[in-house]
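J.: Give me a 3D structure for the following:
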Amino acid sequence: MAVVVRAGAAPLCGAGVFAAGVGVLVPGFTGRRIGVMAGAALFLVAAALVSYGRRKRYGALARGAAKAGRHDVLQDRAVTVRNWRHAHRWWLLLAFLAALGSSLAVPAAGGMLLVGAGVGLRLKAAWLGRRERAEDMLLWVRVDWLDARGGRPAGPAVKGYRGTGIAAGDAAPGGARRRTAVPV
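T.: Next comes the predicted model:
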């Protein structure tokens, strides 16, 4: 489940850093200094709002997590990330273009806003990972409960989470790729 939360962090951060970098090159209407200061404020606000948003819903669903049954369909980390990014590719492109276009008015602010949203998603995934480690259970969302457009892990279609052991699947707690031990 943290994989779905974390799936958008890398594209948002990458696009945001690029848009902010290009935005710094253009002086804009407000000037670089004001643009970077406004971008820093937007970064902090976006990171806080995204990382703390809907925590009550995540907590309620996690408390009611049932053990994954034999007929629950759970998918691999790579498939989940690919599906989410494919379903949201146009939104990511539009956000990047909006951040790039806003550089004409306020340099780097739009890009830093995107980076803040990406960092907020990483912080939320880390919070979920700490919760998974504390409960010694990976949380999963059934594939059929995520809608075909990429899904939201705490959306109205999700009725509850499923739990498996901490070693199940190819995702580590928090949605990161599982690091396997190299045989000696």
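J.: use CA for all of it now, contacts and neighbours both
T.: Noted.
J.: what helix or strand does Gly163 sit in?
T.: According to DSSP states H and E, Gly163 maps onto strand 162-164.
J.: structure for this one too, so we can compare:
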Amino acid sequence: MGRGAYALARVAVIVRAPAGWLWWPGVLAAGIGTLVPGLTGRRIGVLAGAALFVIAGAVVFVVRRKRYLELARDASRAGKTVFLQDRAVTVRTRRRALRWWLLPAFLAAMGSSFAVPAAGGMLLAGLGAGLWAKALWLGRWERAHDALLWVRTDRVPRGRPAGKAVDAYQTTGIVAGDAGPGGARRSRAMAGAGR
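T.: Take a look at the predicted model:
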């Protein structure tokens, strides 16, 4: 890891950021989809949607967990010169990167209801639930190890905190930054404390 000033973003915040943008449009699309009889009928559509919800959530939750743990285990302590990116900035950057496919995904979920009512929306919601669960899992790791996980912002241009471009995580004390374990917003900002 090079010396000098650079920005770090919270790993859990990057993971958690798109969860709401997937969950709520998914719930909306599923709700509207139940109003459409569809080709399969509402009952089959909802049952298929429930299965897709569980499968999508489980896959998103499980995928790359080993990689996250490897990076977390080998993480080094963040230096005094690093800049800890605010939670709001990380969330805004992550959502901006995803906005171009979120609308098409929502429209596809709505359109799929004419074939299988509610299924597309429940799939979308399942993806959001899986990301939220993964952020909570990261939060449990952070609490257990009394450390927050950070990644250099220039290593996650596409918002993949455990992608190939990421070669290391860094850690700070549990109260550093303005997001708590798991990426949730703190009641009050405590940036820079506890490093």
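J.: TM-score of the superposed pair?
T.: Scored against TM-score structural alignment, normalised by the length of structure 1, the superposed chains reach a TM-score of 0.94; 179 aligned residues with a CA RMSD of 1.2 Å.
J.: okay, the strand holding Gly163 of structure 1 sits on what stretch of structure 2?
T.: Using TM-score structural alignment, strand 162-164 of structure 1 corresponds to residues 170-172 of structure 2.
J.: any chance you could map the helices in structure 2?
T.: In structure 2, the helices defined using DSSP state H lie at 11-16, 19-33, 42-62, 65-73, 87-112, 119-145.
J.: and those, which is most packed in?
T.: Mean neighbour count (mean count of other CA atoms under 10 Å) peaks for helix 11-16 among these, with a mean of 26.
J.: Identify the residues contacting it?
T.: 87, 90-91, 94, 131-132, 134-135, 138-139, 149-151, 159-161, 179, 181-184 (CA atoms under 8 Å, 6 or more residues apart in numbering).
J.: how about the nearest residue to Arg177 of structure 1, chain neighbours excluded?
T.: Here the nearest residue to Arg177 of structure 1 in space, its sequence neighbours aside, is Ala171; by CA to CA, 6 or more residues apart in numbering that works out to 5.0 Å.
J.: Wait, that neighbour touches Leu74, no?
T.: No - the pair Ala171 of structure 1 and Leu74 fails to qualify as a contact (CA atoms under 8 Å) at a distance of 11.7 Å.
J.: wait, what's in contact with the residue sitting furthest away from the middle of structure 2?
T.: Distance from the C-alpha centroid of structure 2 peaks at Leu39, with 33.3 Å (CA atoms, centre = their mean). By CA under 8 Å, 6+ apart, the contact list for Leu39 of structure 2 reads Phe114, Ala115, Val116.
J.: Where neighbours are concerned, which of these has the most?
T.: Each of the contacts of Leu39 of structure 2 was scored for neighbours by other CA atoms under 10 Å, and Val116 scores highest at 27 neighbours.
J.: That one pairs with which position in structure 1?
T.: Matched across to structure 1, Val116 of structure 2 falls on Val106, judged by TM-score structural alignment.
J.: measure its match to Gly120 of structure 1 for me?
T.: Computed with CA to CA, to the nearest Å, the distance linking Val106 of structure 1 and Gly120 of structure 1 is 22 Å.
J.: for Ala134 of structure 1, same thing?
T.: 21 Å.
J.: To what extent is the residue nearest to Arg177 of structure 1 buried, counted in neighbours?
T.: Applying other CA under 10 Å, we find 20 other residues in the vicinity of Ala171 of structure 1.
J.: same check, this time on the one 3 residues further on
T.: By the other CA under 10 Å criterion, the neighbourhood of Gly174 of structure 1 contains 25 residues.
J.: For the corresponding residue of structure 2 for it, which non-adjacent residue is spatially closest?
T.: By TM-score structural alignment, Gly174 of structure 1 lines up with Gly182 in structure 2. In this structure, Gly182 of structure 2 finds its nearest non-sequential neighbour in Gly139, 3.5 Å apart by CA to CA, 6+ apart.
J.: No further queries at this time; thank you.
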